[in-house]
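1. Sequence first, predicted model second:
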Amino acid sequence: MRTVKSFSFSLTEASKQSFLHWAQQYDEVVWLDSNSYKQAHESYQAILAVDAFTAIKTDAYNAFDKLKEYQTTTLDWIFGYLSYDLKNDVEPLQSNNFDGLHFPDLYFFQPKKLFLFTEENVEVHYLNMVDDELESDWKEILEFLHSSNYINPHKALDIKARTAKTSYIEKVDKFLEHIKRGDIYEANLCQEFYSENTEIDPLNTFFELNKISKPPFSVFLKLNELYALSASPERYIKRSGNTIVSQPIKGTAKRLANEVDDFNMIKQLQNDPKERSENIMITDLVRNDLSRIAQKGTVKVEELCAIYTFEQVHQMISTISCQVSSETTSVDILKNSFPMGSMTGAPKISAMQIIESTEDAKRGLYSGAIGYFTPSGDFDFNVVIRSILYNSLKKYVSFSVGSAITINSLPENEYQECLLKAKAMRLVLNPSI
């Protein structure tokens, strides 16, 4: 049973930091932040969940069945992630590439303490509250707000590429051969950048990454020694009652300092035949995925190839929605659409097989999803891109980037797109690069 209390409260950058500083006393922390980015289908400005009452973590074997049992038994707020390698539970696939991070394939927890922020209020939900615990915590948080919380910056990291540029270009050529043979129409080729035997301050690193990116699906996730610091601009999938919405990103262009040049870059992206074909192919893939669980005739494209502007890049985003029966379980919806089309390719199974045989690193949480379920079974998940992953016990820091390969791809251009997407993470981890 949760105790619920509301406070009039407006989030500022200072108050966000005070909540997150306060939260660091707990082993389990999830902070989800829209950064006040105005968009459709938004429920909360931000959410903070801390301190596990119950939890589930598992490898890919029967992972979705285990999650379904946990979610339907708990019937409460639960927060966590789905790693990309849950593909092995959905299809007869394997993940044999190098893994430096060692995150479980699936990890969710039921928080004891939950804060739901709207523009003018914060609603606080405490599970099995003891005496005046909520009031004393609120007082502590306000004390953090009025104190100095300076964190020493970490030293610049020695960042290495697991895939050399020449090797990446060779891999693009291999993808193009598969496309010419008709094995795939499109597939997402990713590469890892990493630093070994190193330490970072996860919270400070997150603040820096979020400050320069300000994305609508920002996440700070701490699960004991495991951290995800995400500046994701992409929603994977959301359920609100019987309505399902997915918003894949395909199509990227850099921001320019000059306003006229930046506007022209938007127009260029909007009319680029390669970028549009990428987006339309993945939109069709998402429509196909949703049709597995949708009520007949309800799958529709609300937006096709719309341009959204963020701090670092312009992105081409489509919005696909459908209606589902009340009897359709939330975990079944996820299972039938996972992994997301924007990070795999078309046809999806063939693309995932080729990705596994070509890439050099296990994706793990990268190109998976972080999000939550409500007690009623509604959910919202991002796509884990533009994200720094960190295992503090292994002292291993990693971020990955990728690009969609189609028949019109030029290998050099695809490599440069990867570097553009990596810019924010590289800048935070080593400003001198």
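-> Looks like it came in fine.
2. C-alpha from now on. contacts and neighbour counts both.
-> OK.
3. how about the helices in the stretch 201-350 of the chain?
-> For the stretch 201-350 of the chain, the helices defined by DSSP state H, counting those that start in this stretch occupy 202-213, 259-270, 273-291, 330-337, 348-358.
4. Can you report how many residues neighbour Lys112?
-> 18 (other C-alpha atoms under 10 Å).
5. Skipping its backbone neighbours, what lies nearest it in space?
-> Leu127 (4.8 Å; C-alpha to C-alpha, 6 or more residues apart in numbering).
6. my guess is that neighbour contacts Lys5, does it?
-> No - judged on C-alpha atoms under 8 Å, Leu127 makes no contact with Lys5 at a distance of 11.9 Å.
7. Looking at those two now, which is surrounded by more residues?
-> Leu127 (16 against 13).
8. Now for the more buried one: which residues touch it?
-> Leu127 makes contact with 1-3, 111-113, according to C-alpha atoms under 8 Å, 6 or more residues apart in numbering.
9. go on, Phe217?
-> Neighbours of Phe217 in contact, by C-alpha under 8 Å, 6+ apart: 32-35, 230-235, 382.
10. Using the three-state scheme, assign Glu199.
-> coil (DSSP: H, G, I helix; E, B strand; the rest coil).
11. I'd like to know how far it sits from Trp22.
-> Note on Glu199: its distance to Trp22, by C-alpha to C-alpha, to the nearest Å, is 21 Å.
12. nearest spatial neighbour of Val29, skipping sequence neighbours?
-> Val50 is the one closest to Val29 (C-alpha to C-alpha, 6+ apart), at 4.5 Å.
13. Which of the helices or strands spans that neighbour?
-> Using DSSP states H and E, Val50 maps to strand 46-58.
14. Residues touching that strand, excluding its own?
-> By C-alpha under 8 Å, 6+ apart, the list of residues contacting strand 46-58 reads 23, 26-35, 67, 70, 79, 104-118.
15. Second structure for comparison follows:
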Amino acid sequence: MGKKSCSYTPDAQFAVAESTFIFDHLTRKVYFAVAPIFPGAKTDLIEMIEGIDPEDDEADELEGELIGAGDADRYMKGVLRSKVHIMDGDIFQVVLARSAKVRCTNPVGLYRRLRRINPSPYTYLFEFGGLSIVGASPETLFCAHAGKLKVNPIAGTCPRGKNAAEDDALARAMLEDEKERAEHVMLVDLGRNDVRSVCRSGTVRVEDFMSVLRYSHVQHIETTVVGSLREECDQFDAARSVFPAGTLSGAPKLRAMEIIDELEEEPRGLYGGGIGYFSVDGSADFAIAIRSILLQNDVATVQAGAGIVADSDPLREYQETERKMAAMKRALGVAE
């Protein structure tokens, strides 16, 4: 990519889990697992059990200091430049992102708050030395299990209402919005093409087309695409086929990524990447790194993007990024 494509964080970081603490939210049971191939596995298991802290300190309070919110005018000018690329025929759509920075020294407390404020299918906290990742992502990058591959493109956003009736009205308006529908259908088609590239002919299908999902501050349109992996393809082939997600880059992907590199202020780093695991049994499950916060040197970086199409309104797209950041800022203790 171009001059800004060099991130300040590792491109990828993986770990082999020798010991695992598993909490089943459905049964409320705790499990401990260690891999017997590792020396001292039994000792590790005992130490894990003895090291459990029963104290419930869910009441973490954070008072974040906003130290950088990005330039709204610059972002909106980027939207206009994106529309020029679209009118010139370079792309059909591009996801343009922006960031904000907040002072924060407590990743564990931040995780607890974000989990409560914005419950999501994927919540996570990773700590790698001086680098921490906290997130509550609504979107699957890909899930491979028992020979099946699943992705769930999310495209289309509107705010939450003050009550159920307002929620329904806003969701209905979103579903009837031609821009939102066209963008969603285009990205579902892109997801189908990604899945089809590694799946058996005739097995790729669309499920739950354009369903509405509700989160703490926004509502989204989501569709599920599934298929059966070809015999010669595994979870790593699946990862290559879908990454990066069209819902975080654009269409066509390569040209959209070049335009992202041209227009965004800084490298994306974590944003739009994947958070998940590859298992020895051939399965894998990754979330897209959205609604995610990167902490480094006591600074938390939050990022959000909006899908830009031919009839995008710059102010509306900027406001969409603000709504997507809202839960993260609230978790960080920054007043909305």
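-> Yep, that arrived. Computed from a predicted structure; not experimentally measured.
16. where does the TM-score land?
-> In this superposition the chains share a TM-score of 0.92, using TM-score structural alignment, normalised by the length of structure 2; 331 aligned residues with a C-alpha RMSD of 1.9 Å.
17. circling back to that earlier point, just give me the match in structure 2 for the residue nearest to Val29 of structure 1.
-> In structure 2, no residue is equivalent to Val50 of structure 1 according to TM-score structural alignment.
18. With Ile244 of structure 1 instead?
-> Checking TM-score structural alignment: Ile244 of structure 1 goes with Leu149.
19. again, but for Trp22 of structure 1
-> Match for Trp22 of structure 1 (TM-score structural alignment): no aligned residue.
20. secondary structure class for Trp22 of structure 1?
-> Trp22 of structure 1 ends up helix, using three-state DSSP.
21. Give me the distance between the closest residue to it other than its chain neighbours and Asn204 of structure 1.
-> In space, and not counting its chain neighbours, Trp22 of structure 1 is closest to Ile141: 6.0 Å by C-alpha to C-alpha, 6+ apart. With distances taken as C-alpha to C-alpha, Ile141 of structure 1 is found 18 Å from Asn204 of structure 1.
22. unless I'm mixing things up, Phe338 of structure 1 is touching Asn88, no?
-> No - the criterion here is C-alpha under 8 Å, and Phe338 of structure 1 misses it with Asn88 at 10.4 Å.
23. And the two? Which one has more around it.
-> Neighbour count, other C-alpha under 10 Å: between Phe338 of structure 1 and Asn88, Phe338 has more, with 26 against 16.
24. residues touching the closest residue to Leu62 of structure 2 other than its chain neighbours, list them.
-> Closest residue to Leu62 of structure 2 apart from its sequence neighbours, by C-alpha to C-alpha, 6+ apart: Gly333 at 5.0 Å. Each residue near Gly333 of structure 2 by C-alpha under 8 Å, 6+ apart is listed here: 61-65.
25. Repeat the analysis, applying 7 Å as the threshold.
-> Residues near Gly333 of structure 2 by C-alpha atoms under 7 Å, 6 or more residues apart in numbering: 62-64.
26. quick revisit: so which of the contacts of Leu127 of structure 1 is the closest to Ser167 of structure 1?
-> Distance to Ser167 of structure 1 across the contacts of Leu127 of structure 1 (C-alpha to C-alpha) is lowest for Pro111, with 43.8 Å.
27. That closest one is in what secondary structure piece?
-> Going by DSSP H and E, Pro111 of structure 1 is part of strand 106-117.
28. which position in structure 2 aligns with Asp201 of structure 1?
-> That one, Asp201 of structure 1, aligns with Asn106 by TM-score structural alignment.
29. Now do the strand holding Pro111 of structure 1: distance to the chain's middle.
-> Its chain's C-alpha centre lies 17 Å from the corresponding centre of strand 106-117 of structure 1 when counted by C-alpha atoms, centre = their mean, to the nearest Å.
30. helices or strands up against that strand?
-> The contact analysis (3 or more C-alpha pairs under 7 Å, 6 or more residues apart in numbering; DSSP states H and E) places strand 106-117 of structure 1 against strand 46-58, strand 78-82, strand 121-127.
31. Ala361 of structure 1 is nearest to which of these?
-> strand 78-82 (17.5 Å).
32. just to revisit the earlier point, any idea how many residues pack against the match of Asp201 of structure 1?
-> By other C-alpha under 10 Å, the burial measure for Asn106 of structure 2, its neighbour count, is 16.
33. what sits against the residue minimising distance to the centre of structure 1?
-> Closest to where the C-alpha atoms of structure 1 average out (C-alpha atoms, centre = their mean) is Val384, at 2.6 Å. Val384 of structure 1 makes contacts with 230, 232, 365-370, as judged by C-alpha under 7 Å, 6+ apart.
34. okay, and stretch 219-233 of structure 1 goes to which residues in structure 2?
-> The aligned range for stretch 219-233 of structure 1 is 124-138, by TM-score structural alignment.
35. hmm, back to that, please look at the match of Ile244 of structure 1 and Thr140 and confirm they touch.
-> No - between Leu149 of structure 2 and Thr140 there is no contact under C-alpha atoms under 7 Å: 11.1 Å.
36. When the two are compared, which one has more neighbours?
-> Higher neighbour count among Leu149 of structure 2 and Thr140: Leu149, with 26 against 23, using other C-alpha under 10 Å.
37. so what's the more buried one up against?
-> 142-143, 226-229.
38. same thing with Gly135 of structure 2?
-> Per C-alpha under 7 Å, 6+ apart, neighbours of Gly135 of structure 2: 123-125, 291-293.
39. Out of those residues, flag the one nearest to Asp57 of structure 2.
-> Scanning the contacts of Gly135 of structure 2 for proximity to Asp57 of structure 2, where the rule is C-alpha to C-alpha, the winner is Leu125, at 16.3 Å.
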